[in-house]
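> No sequence on hand, only this structure:
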């Protein structure tokens, strides 16, 4: 059976990059990397639903987006680890926008705790958000992407390829799982015209990443090691730390028709960190 992906070779770049008329959900989208992604997708013309555990922050981010771009933007409080909550977010996007075309699984947890000291409940919570959340989001999105199909984008992290530092066993394991899930779901969803891609960022100084870096530096100091906060995961070949917008532009490429030939891949947005 031929897969229903169109040949867009004759279309101009401006059309291939445009997301006008498309509807996107970004989990964990109220701040940091998620908000940067939402801003770029909105700039390209997509309507945006910000899904975040913090409903007030989600609403604030949506208001900011709608004040900048002529698109619809709404905030919705959801817990990506809860099936009913994720389904409610998807249903709201369909009700508000009339459809669903792009789903970005960005929400994540990254505590820094030595494996032998990590409580099982904390380990399970990391997997509930980082792995179960991607499964629930991808499944609910695929069920609602009809007609022209859609794109699911998983924020994988370079921790899906390497173990960047001690204390991240749960995070690294969860992201390796998401990398595999990206391949498996691409295989299953292709006949529906749905592409599944991953984007693997290196360390960028968002609110969450800075908090994690500070915690890791504190742990290193307690163990008598010197680990400057901003060097925790910095192995850049471009001479600077990446920014949230550096990653958001890669996600925009993945969401757009520029990347129509791609599915099942994980794009390393890592400034050469994993070479």
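Cool, the structure landed. Nothing here was measured: the structure is a model prediction, and the numbers come from that model. Numbering: from 1, shown residues only.

> from here on, contacts and neighbour counts on C-alpha atoms
Will do.

> List of residues touching the strand ranked longest in the chain?
As assigned by DSSP state E, the longest strand anywhere in the chain is strand 194-201. Applying Cα atoms under 8 Å, 6 or more residues apart in numbering, the contact partners of strand 194-201 are 142, 145, 149-158, 160, 179, 182-183, 185-186, 189, 247, 250-251, 254, 260, 262-270.

> For PyMOL, what selects the buried ones among the residues you listed?
Remark: buried members of those, expressed as a PyMOL selection using 16 or more other Cα atoms under 10 Å:
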select buried, resi 142+145+149+150+151+152+153+154+155+156+157+158+160+179+182+183+185+186+189+247+250+251+254+260+263+264+265+266+267+268+269+270
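
> Mind checking which of the contacts of strand 194-201 land in helices?
142, 179, 182-183, 185-186, 189, 247, 250-251, 254 (DSSP state H).

> Farthest-apart pair in those, please.
With Cα to Cα as the measure, no two of these lie farther apart than 189 and 247, at 24.6 Å.

> And residue 35, how close does it get to residue 41?
10 Å (Cα to Cα, to the nearest Å).

> then this one, side by side with the first:
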């Protein structure tokens, strides 16, 4: 069996980093970490599709990316939990950009509820986005990557350990996404598709800040001291929290030929938190 991954040792660094002529999809890309990733991919030369539940926000983010980098960017509506919607949106991306070479499974949710109080519907909703959404995106990307490609799953340090009270669904879903990354790498290698995970620690984005505040409020209402929530999310050995762009640069490495020898790994981008 032939595995079509080239030896790029003779290529200059600029070519290894370049994403020129490649087409990238970033789910949950309208703001926060997803938008930061899309900006770096576009800067490296990729045409970018911002896929988000909020089509207007996706279109605005795409317009901003085009303004900053001058390349092609489009916004599409996508519900990652709906396999049919993901397939239809991916068809729209292919029609607009001509294909898919890079797919970033970034969309995720992280509501807080203690196990004993958690409705079944909330557990299912977390897995629908954080795990089934990864499967849906990876499957539609792989079906269209006729000449190989790269899939990057945004996992989280929660895919390596427990985090804080109230996050059992999130932690379990991210462990599943990390395992899925390994299995997808195994299954898709013969098609020339690499699959990597990137696991950030807590990064202050709009969604993360709101989620942390909601988690602390819920714990306080239940009579639990919420002081452990921020400390669990901000353990850093580099003297500061990571930024969205810190994570975006790791994703750029994973998506580029700089990492062509890597597949199946999940890269910790956690400022030393997970030791």
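Cool, the structure landed. Quick caveat, the model's predicted, so the values are computed rather than measured.

> Kindly provide the TM-score of these chains.
The TM-score (TM-score structural alignment, normalised by the length of structure 1) is 0.97; 274 aligned residues with a Cα RMSD of 1.1 Å.

> before we move on, back to that, show me which of residue 35 and residue 41 of structure 1 is the more surrounded one.
residue 41 (29 against 25; other Cα atoms under 10 Å).

> Where do the strands of the stretch 151-275 of structure 1 begin and end?
Assignment of strands within the stretch 151-275 of structure 1 using DSSP state E, counting those that start in this stretch yields the ranges 194-201, 266-269.

> The last one vs structure 2, mean deviation?
Once superposed with structure 2, the aligned residues differ from strand 266-269 of structure 1 by a mean of 0.2 Å; criterion: mean Cα distance after the TM-score superposition for structure 1.

> Looking at the ones in helices among the contacts of strand 194-201 of structure 1, which is nearest residue 65 of structure 1?
So of those, ranked by how close each gets to residue 65 of structure 1 (Cα to Cα), first place is residue 251, at 17.1 Å.

> What lines up with residue 72 of structure 2 in structure 1?
Aligned counterpart of residue 72 of structure 2 in structure 1: residue 72 (TM-score structural alignment).

> before we move on, what about residue 258 of structure 2?
Checking with TM-score structural alignment, residue 258 of structure 2 has residue 258 as its match.

> okay, now its match: neighbour count?
Residues near residue 258 of structure 1, counting by other Cα under 10 Å: 19.

> hmm, back to that, the residue nearest to the match of residue 72 of structure 2 when sequence neighbours are not counted: neighbour count?
Excluding the flanking residues, the one nearest residue 72 of structure 1 by Cα to Cα, 6 or more residues apart in numbering is residue 47, at 4.8 Å. For residue 47 of structure 1, the count of nearby residues is 30 (other Cα under 10 Å).

> my guess is residue 47 of structure 1 contacts residue 18, does it?
No: between residue 47 of structure 1 and residue 18 there is no contact under Cα atoms under 8 Å: 12.0 Å.

> Tell me who's in contact with the aligned residue in structure 2 for the residue nearest to residue 72 of structure 1.
In structure 2, the residue paired with residue 47 of structure 1 is residue 47, using TM-score structural alignment. Residue 47 of structure 2 makes contact with 20-24, 41, 71-73, 97, according to Cα under 8 Å, 6+ apart.

> and if we set it to 6 Å?
23, 72-73 (Cα atoms under 6 Å, 6 or more residues apart in numbering).
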